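Trainee: Just to be clear, the model below is a prediction. Sequence and coordinates:
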Amino acid sequence: MGKLDGRVVLITGAARGQGEREARLFAAEGAKVVLTDVLDGQGEAVAKDIGPGARYVPLDVGREEAWADAVAAAKEAFGKVDGLVNNAGILRFNELTGTPLDEFQQIIQVNQVGTFLGIKAVAPEIAAAGGGSIVNTASYAGVTGMAYVGAYAAAKHAIVGLTRVAALELARRNIRVNAMCPGAIDTAMSNPAQLDPEADAEQASRALDELYRKLVPLGRAGRPEEVARLALFLTSDDSSYITGQPFVIDGGWLAGVSVV
């Protein structure tokens, strides 16, 4: 018996990285999964590989009408939606005063507005299904400062606040809302070498680990499957009395600075 038997969960940004691992793990735990992304070819391939309990639906999370279409497609495929993982996000590095306005707005539109639109579109469906959970992907940068990612940090801080408000408002509808705050995770977002077909993926991962060896007490970057397991915990009944909370998963990075 799986932890998510009978559940239908929509996961954004599920064509690769954390979202893909979440979709695969949720399916293995008995859920029907609706994978959404703007990377249609990759998303369709992942859904096909997972099997008949998965569907891929194109979704630009920053467009409200696209959310309505995605929810309708999910209900057509599986009859209901009672879980949401707002995973989709983008990252750009730039000095704050040198960040173009359109770049700042793009990051806010995808990361912050996309999360808001997901809650707005899916919460009524979860309530109609009798309740469930929403997991928002914030960041280590959503609970502390980080230089050169001002727009990203602003959006991720907003997601933490939005999570708390949503938890308060949706509790009476039997919907729990929590946030994950990952640190450096070995995905294409933090490790672009993964997108280079000629690159050695293992070597790229070792290089990322080396970069964070002195910053992170556990001495390495996180793995997407580790974040997926946290998403599973927050989606399943294992966390039935938890709502409105940000969960930092960063190998101890936020704990402080070691002098050793």
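Mentor: Everything's here; your move.
Trainee: going forward, measure contacts and count neighbours with C-alpha atoms only.
Mentor: Noted.
Trainee: which stretches of the stretch 151-260 of the chain form strands?
Mentor: All strands of the stretch 151-260 of the chain, identified by DSSP state E, counting those that start in this stretch, fall at 175-182, 246-249.
Trainee: Just the buried positions in the longest one, please.
Mentor: In this case it means strand 175-182. 175-182 (16 or more other C-alpha atoms under 10 Å).
Trainee: try this one next to it:
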Amino acid sequence: MNNVALITGASRGIGHHLARHFYDLGYTLILIARHAPALEAFAATRDPARITTLAVDLSNTATAEPLLRQVLSDHARIDVLVNAAGIFRPGSTQTPVDDFSTLLATNVTAIHLLCQLCTPWLLKSAQGRIFNLASISGVQPFGSIASYAASKHALVGYSRSIARELGAQGIKVTTLCPDVVNTDMAEGSGLAADEMLSTEDICRAVDFVMSLSPAAIVEQLTIGRQPRPRQPR
């Protein structure tokens, strides 16, 4: 029986590349995102027996929860949960309250829902793991994006706390905190492609964490960017 990975945000960006990565490793996938055509396009070029897709807005927990429960009931266990779904909104003290609430709903509350629902299935795995994708802005202050940073700080705190709770039950939780990654979410960053992290960096980070001995746990992994060297005057 193949290992099973549930990956959110799988239609684009980091989530999409992690879906490709875990598929290539031989996993059976449960892929979740809002954009159904992108999920269907991914599944259409691969073994349909190894892929389940669910198009749903995870920030709408009332709608998402029963659909998630149904998808989980079709699988005997989950080995890896990757919470890669997330949104970005610029702004700090002037961020509209609705935007602030949407950031928290997507970047924190939805992840809590996934962790809550998947825990019983992860406990059925010999090596259950959760990867929550936060951001370097969840561990460092950035004045121009305080609202986004607030959501990521909350996610880091949440993830590190459940790492202690679930670790005692055999589930390892790792929070990934990368700097700017070269995806469509980075548009407007002003950085060139070679100044950003690649999605492959995130895949390699996941591989690194999973390659460690059973006794090892990485609760938080921050992945920074190498600044360009200054040109001599």
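Mentor: Nice, thanks for sending it over. These numbers were taken from a predicted model, which means no experiment stands behind them.
Trainee: In contact with the spatially most central residue of structure 1, which residues are there?
Mentor: By C-alpha atoms, centre = their mean, structure 1 has its centre lying nearest to N87, at 2.1 Å. Neighbour list for N87 of structure 1: 11-14, 18-19, 136-137 [criterion: C-alpha atoms under 8 Å, 6 or more residues apart in numbering].
Trainee: Kindly indicate which of these lies nearest T36 of structure 1.
Mentor: T12 (4.8 Å; C-alpha to C-alpha).
Trainee: what about V257 of structure 1, how many neighbours?
Mentor: Neighbour count for V257 of structure 1, taken as other C-alpha atoms under 10 Å: 12.
Trainee: what does P100 of structure 1 give?
Mentor: Neighbours of P100 of structure 1 under the rule other C-alpha under 10 Å: 11.
Trainee: Likewise for I90 of structure 1?
Mentor: Applying other C-alpha under 10 Å, we find 13 residues neighbouring I90 of structure 1.
Trainee: for the helix ranked longest in structure 2, packing partners?
Mentor: The residue-count maximum for a helix in structure 2 (DSSP state H) belongs to helix 146-167. Under the contact criterion of 3 or more C-alpha pairs under 8 Å, 6 or more residues apart in numbering; DSSP states H and E, helix 146-167 of structure 2 touches helix 97-104, strand 172-178.
Trainee: and of these, who's closest to T52 of structure 2?
Mentor: strand 172-178 (23.5 Å).
Trainee: Can you list the neighbours in contact with that closest one?
Mentor: Strand 172-178 of structure 2 is contacted by residues 127-139, 156, 159-160, 162-163, 166-167, 197, 202, 217-224 when judged by C-alpha under 8 Å, 6+ apart.
Trainee: Now list the buried members of those residues.
Mentor: 128-139, 156, 159-160, 162-163, 166-167, 197, 202, 219-221, 223.
Trainee: Could you find the counterpart of C181 of structure 1 in structure 2?
Mentor: Structural alignment (TM-score structural alignment) places C181 of structure 1 against C177 in structure 2.
Trainee: What is the neighbour count of C203 of structure 2?
Mentor: Neighbourhood size, C203 of structure 2 [other C-alpha under 10 Å]: 18.
Trainee: what do we get in structure 1 for it?
Mentor: When structure 1 is aligned by TM-score structural alignment, C203 of structure 2 is paired with A228.
Trainee: how far away is that match from T137 of structure 1?
Mentor: 11 Å (C-alpha to C-alpha, to the nearest Å).
Trainee: ditto for D40 of structure 1
Mentor: Noted for D40 of structure 1: a distance of 21 Å to T137 of structure 1, by C-alpha to C-alpha.
Trainee: same check, this time on A66 of structure 1
Mentor: For A66 of structure 1 relative to T137 of structure 1 (C-alpha to C-alpha), the value is 20 Å.
Trainee: Please apply the same query to Y212 of structure 1.
Mentor: Y212 of structure 1 sits 21 Å away from T137 of structure 1, going by C-alpha to C-alpha.
Trainee: Likewise for H157 of structure 1?
Mentor: H157 of structure 1 is 11 Å from T137 of structure 1, by C-alpha to C-alpha.
Trainee: So of the contacts of N87 of structure 1, which two are at opposite extremes in space?
Mentor: Pairwise distances across the contacts of N87 of structure 1 peak at 13.6 Å for A14 and N136 (criterion: C-alpha to C-alpha).
Trainee: and the helix or strand containing E20 of structure 1, which stretch of structure 2?
Mentor: Following DSSP states H and E, one finds E20 of structure 1 within helix 17-28. Matched against structure 2 by TM-score structural alignment, helix 17-28 of structure 1 falls on residues 13-24.
Trainee: mean deviation of the matching stretch from structure 1?
Mentor: Once superposed with structure 1, the aligned residues differ from stretch 13-24 of structure 2 by a mean of 0.5 Å; criterion: mean C-alpha distance after the TM-score superposition for structure 1.
Trainee: still on that earlier bit, of the contacts of N87 of structure 1, which is the nearest to L234 of structure 1?
Mentor: Nearest to L234 of structure 1, judged by C-alpha to C-alpha, of those is N136 at 10.1 Å.
Trainee: Map that closest one across to structure 2 for me.
Mentor: Using TM-score structural alignment, N136 of structure 1 sits opposite N132 in structure 2.
Trainee: Just to be sure, its match is in a strand?
Mentor: Yes. Applying DSSP: H, G, I helix; E, B strand; the rest coil, one finds N132 of structure 2 inside a strand.
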